[in-house]
Every structure is written in C-alpha cells, then in structure tokens.
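Asker: just need the structure, nothing else, for what follows:
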Amino acid sequence: MCCDAIENGLCESFNVAIVDARKKPIITMLEEIRRFVMDRMYCKRLKGQKWNLVVCPSIRRKIVDMRTHLRYWHVIASGVQQFDVRLVHEVYVVYLNQRTCACRGWQLSGTPCVHAMAAISYLNENVEDYVATWFITQRFGNCYKYIIKPLNGSEMCPSNIGQNMLPPKRRRFLGRPKVNRKKVASEKEGRCTISKKGAITKCNIRREPCHKKIKCLLSKEGPSTKPKKKKGKHVLDVEDE
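Answerer: Next up, the predicted model:
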C-alpha cells in the first residue's frame, strides 16, 4: 500500500473516539464502540456513493494543486514512455510504464509527482489513470461495504435459568484514575536538553576558559556574594513578619 504519511494517526484517532467509553464497564464499553463503528461505516458508505469520480476527491485536489507547477518543467522524450524532466539544473528520469520517478515521490505516495505529471501531460493522457488503485472510488466503497448488524437492548435478551451472574466487586485503587493512554518508552515526551558535561566555560570579559562572568574580578559588579537560595518552602523569619 502506498502512503506518504509518516505518523500513525489511526490509533490516536480511535483512542480519542473511545476516550469516554473506555472508562465504563466492559459490556457498556463494547456496546458504545459497536454503535460508533456501525454509524461510521454507514456514513462513510453513503459519502462514497455520492462521488461520481474515478479517484477520491482528496487525490483530485492534490493533482489540481500540482498542475500549477507544470509550466516550469521541460520534458524530453527518450524512449517508449521514458522521459527526462528538467528544470534548469534539476533533471529527473520518469518511466511511465513502470510508474517510477527518480524523486521517489510517485512510488511513495501512489500519486504522480509533478515530474510524472509533466511527462503524462506531454503525451496528452489523463493523470488520474496513473493513480494507484488504493485511491480510486471503487476501492473506497469496498472498504465500507460491510455492515454491522444492530442488536437489541439487554432487556430483550433471553432470561438465564439459574444463578444470575453478578459483576465483580468494585475496587478503588490509590490515586486519581488515569485517563491518558499508556505510552511505551519510545513515545514518552520530555524536554530535549543537551548536557554541558565536558564543555569549556569562558568568561565574556577576559575571553579565557578560567571562570564565569559572574565570578570575574574585572566585572563592575565584582564577584557575586549573594547566598544561594535553598529549594523548598519559604519559612518566614521574625524580620519578614
């Protein structure tokens, strides 16, 4: 499958959609997820049926935006569907039969890059015919052609003969319940700092690696004699009161 997106937004989007449902008991959580997915599948299927296009509208808009840059590129035919596409000193080799370009944008995204579009326009052919099959409207409809059947409520379920199944006892753990998704070690965000270990500190007055500016004897203020503040809560002295 071709895709030029680097980040994985699918998991994050699904996590945001179920952020309220996952706080509830397991049966209630699954029921809300089922209703959400059922409604989404139906809406996407109706949306795709309204498209009278060969490719999806987002891909068509991308192609229309790139057409404004075609006039800057000069195409030279080399062989059967082989072209040199150049702009001043930039040259890219395009093979339409293999659907490849030297910039690798076509292979990565599945949509013809501006160099490939220039070669396609040189042959007076339709650019949408060279788009990957992943982005055609028919493929979009096949993704959402399945349906999730509706279910009756719990009051319509057949009664169970025997002892009723009770939920487990609710336990309250220490601390505030966590809402955010647990991230792996590679996803943890934090401040990106560079260690100064081993770095040579120079004085801005003498320009020598001997001391800092605050401790320099040539400074007008002289070396600082103020005591360092201690971390922690401030305790009022008699004078402060």
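Asker: all contacts plus neighbour counts: C-alpha atoms, from now on.
Answerer: Noted.
Asker: where's residue 168, which helix or strand?
Answerer: Residue 168 belongs to no helix or strand when elements are defined using DSSP states H and E.
Asker: please, where are all the strands along the chain?
Answerer: Assigned by DSSP state E, the chain shows strands spanning 74-79, 82-87, 90-95, 100-101.
Asker: so which of the ones you listed is the most surrounded?
Answerer: strand 100-101 (a mean of 20; mean count of other CA atoms under 10 Å).
Asker: and residue 31, which of the strands of the chain is closest to it?
Answerer: strand 100-101 (46.2 Å; CA to CA).
Asker: who touches that closest one?
Answerer: For strand 100-101, contacts defined as CA atoms under 8 Å, 6 or more residues apart in numbering pick out 92, 93, 94, 95, 106, 107, 113, 115, 116.
Asker: now show me the structure for the sequence below, then we'll compare the two:
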Amino acid sequence: MQEISGRAIEDFMNQDPPHFCKAFINTFSRCDIVDNNLLETFNGYIVQVRHKHIIDMLKDIRVVLMERMFAKKQMMVNSDDNICPRIKKKLEKAKLRSMVCTPRPNRELKFEVRVVDNRYIVDLNKKSCTCRQWDVSGIPCIYAISCINWMKQDIDTYVDDYYKKKTYLMAYQYALQPLNGQQMWPQENIEIILPPTIKKMPGRPKKSKRKDKDEIANSSNKLARIGLKMQYKAYGQYGHNKRTYKHKN
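Answerer: This next block holds a predicted model:
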C-alpha cells in the first residue's frame, strides 16, 4: 500500500486503525469485533416501545432486559458444556476447516503449520499464532486446532476464560429488581410541571427544512419578482408590459 500511494497510507493511519482494522487491534481485550452490534441489538429491543411516553417506554425496556438477563443465565446454568454455545459452534466449524492443515512440531510445543504454500508458527504454550486470529479473539484458529488435535489434547482448555461458563455466569450474577406499579408509587406534594405555553411566532411558517451545506437546494422554475425587469417587446421598453404600457399618440 505504501508503494502504491504514500498519501493513502498516511490517511489510513490518521483514521485510528486500531478501532477498525484487525491487524492493529490490541490482543488484551480478546475481542475481534470491529462493528458496534451492541447498539443495534438494544435498538431491536426498544423498537416496539420507543414511541410510547417516556415513563412507559422505560418501564417496558426494564421488563424486557430483566427477562433477557434471566433467560441468558438459565441457559448457561442448564448447559453441561464449559464453553459458551456460540463459541462452541465456531470451534466445530473450525475443526472441519483444520483438516487442510499439516502441523510439524518441535521440542518446545511450537509447530510449523503448512496450508498449501503458506506457513504459520503456532505456540501452544503462549496460545499464539502468527495469523493473529488466536491472539486477538482468544479462540483457537484452524492452525492451532490442527496442532491441538495432533497432540491429542482437549481444544476447550485452550479457549480463553472469557468464553467459559464461569465467566458467563459472573456477567449475569446481578439481576434487575422487579418494581411495583404506578398506583403504588409514593405521592409527593410538589407542584405539577406543566408544558410551556405555545407562542405563535411572527411571519409565515416555513414549509421546507433547513438544509445542510452538503445538501442540494431544491430547483424551482418559478422566477422571483425581485430584481426582474419587465419588457414590452413590441416597443422594446423596460419597466412595462403590454397591460401597463401607455401608448403615445
């Protein structure tokens, strides 16, 4: 990229690549997600209630989240697997893809994995692979899985603790508490807050919205009256038209 365009790589580095490019992501977080699914998921939960009054909307959101947290915790409590369900599915798919890998070990539990013409170094002690997928996500890649299978060891032991049952239950150990209905809320002797009075502004209300600088203004075929000079073509006079022109005898 540097050889093709130096300005392109300079602009790329100015966009803070650790937030969207996996090649620059820090391995501490054990997360390779570069898009914000959290907001989209939350918006999907409130899309049915966000048109309500603010108090009713917040009550419905609280109930939905309370039920979700209970369901998520019970799902993992009833599970006999030590790995989260979604991560387990990823590992099963990766096992099938690892069949094309050929690992070659050395004495320090390091492997040179060959895939067609490519080669990668896998270190089982450090839980690392030069493809960086295992380092960033904490989930063994297909090259690491081929080495683990060669050693006849359990793949689940090499999965990061973030994706295990114990950590999952710790995330859902606290629950939202149920609340009484509005008829049982304590009454306060305070002045009721009323909406502001409607004040009619002078002038004709605008029908079109205020456009941003990058928006194209609406094209109109109507001619503005200000600044136009009327012309009576029969006599070539400006400032008059056929109706207002006074003929000279």
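Asker: picking up where we left off before, right, and the strands of the first structure - which one's nearest residue 22 of the first structure?
Answerer: The nearest among the strands of the first structure, by CA to CA, is strand 100-101 at 44.9 Å.
Asker: in the second structure, what stretch matches that closest one?
Answerer: Counting by TM-score structural alignment, strand 100-101 of the first structure lines up with residues 128-129 of the second structure.
Asker: how big's the offset between the matching stretch and the first structure?
Answerer: In this overlay with the first structure, the average offset of stretch 128-129 of the second structure from its partner residues is 0.5 Å by mean CA distance after the TM-score superposition for the first structure.
Asker: for the second structure, what's the longest helix?
Answerer: As assigned by DSSP state H, the longest helix anywhere in the second structure is helix 54-77.
Asker: so which bits of that helix are buried?
Answerer: Buried residues in helix 54-77 of the second structure, counted by 16 or more other CA atoms under 10 Å: 60, 61, 62, 65, 69, 73, 76.
Asker: looking for the alignment partner of the fourth one in the first structure.
Answerer: In the first structure, residue 65 of the second structure lines up with residue 37, judged by TM-score structural alignment.
Asker: what separates residue 171 of the second structure from residue 163 of the second structure, distance-wise?
Answerer: Using CA to CA, to the nearest Å, residue 171 of the second structure is found at 11 Å from residue 163 of the second structure.
Asker: which one's more surrounded, the two?
Answerer: Each of residue 171 of the second structure and residue 163 has its neighbours counted (other CA atoms under 10 Å); residue 163 has more, 20 against 10.
Asker: quick one: residues contacting the more buried one.
Answerer: Applying CA under 8 Å, 6+ apart, the residues contacting residue 163 of the second structure are 83, 84, 87.
Asker: wait, which of those residues is closest to residue 189 of the second structure?
Answerer: Using CA to CA, residue 84 comes nearest to residue 189 of the second structure of the contacts of residue 163 of the second structure, at 51.1 Å.
Asker: that closest one maps to what in the first structure?
Answerer: Aligned by TM-score structural alignment, residue 84 of the second structure pairs with residue 56 of the first structure.
Asker: wait, its match sits on residue 134?
Answerer: No: contact criterion CA atoms under 8 Å: residue 56 of the first structure and residue 134 do not qualify, at 9.6 Å.
Asker: joint contacts of these two?
Answerer: Shared contacts of residue 56 of the first structure and residue 134 (CA under 8 Å, 6+ apart): residue 140.
Asker: what does residue 163 of the second structure correspond to in the first structure?
Answerer: By TM-score structural alignment, residue 163 of the second structure lines up with residue 135 in the first structure.
Asker: how much space between that match and residue 7 of the first structure?
Answerer: Going from residue 135 of the first structure to residue 7 of the first structure by CA to CA gives 19 Å.
Asker: over to residue 27 of the first structure?
Answerer: Taking CA to CA, one finds residue 27 of the first structure at 32 Å from residue 7 of the first structure.
Asker: same check on residue 32 of the first structure?
Answerer: Distance of residue 32 of the first structure to residue 7 of the first structure, given as CA to CA: 27 Å.
Asker: cool, and residue 142 of the first structure?
Answerer: In terms of CA to CA, residue 142 of the first structure sits 25 Å off from residue 7 of the first structure.
Asker: same thing with residue 62 of the first structure?
Answerer: According to CA to CA, residue 62 of the first structure and residue 7 of the first structure sit 19 Å apart.
Asker: out of the strands of the first structure, flag the one nearest residue 2 of the first structure.
Answerer: Of all these, it is strand 100-101 that lies closest to residue 2 of the first structure, at 12.7 Å by CA to CA.
Asker: now the longest helix of the second structure, how far from the chain's geometric center?
Answerer: Centre-to-centre, helix 54-77 of the second structure and its host chain are 21 Å apart (CA atoms, centre = their mean, to the nearest Å).
Asker: post-alignment, it versus the first structure, mean distance?
Answerer: Relative to the first structure, helix 54-77 of the second structure is 1.6 Å off (mean CA distance after the TM-score superposition for the first structure).
Asker: that concludes my questions; thank you for your assistance.
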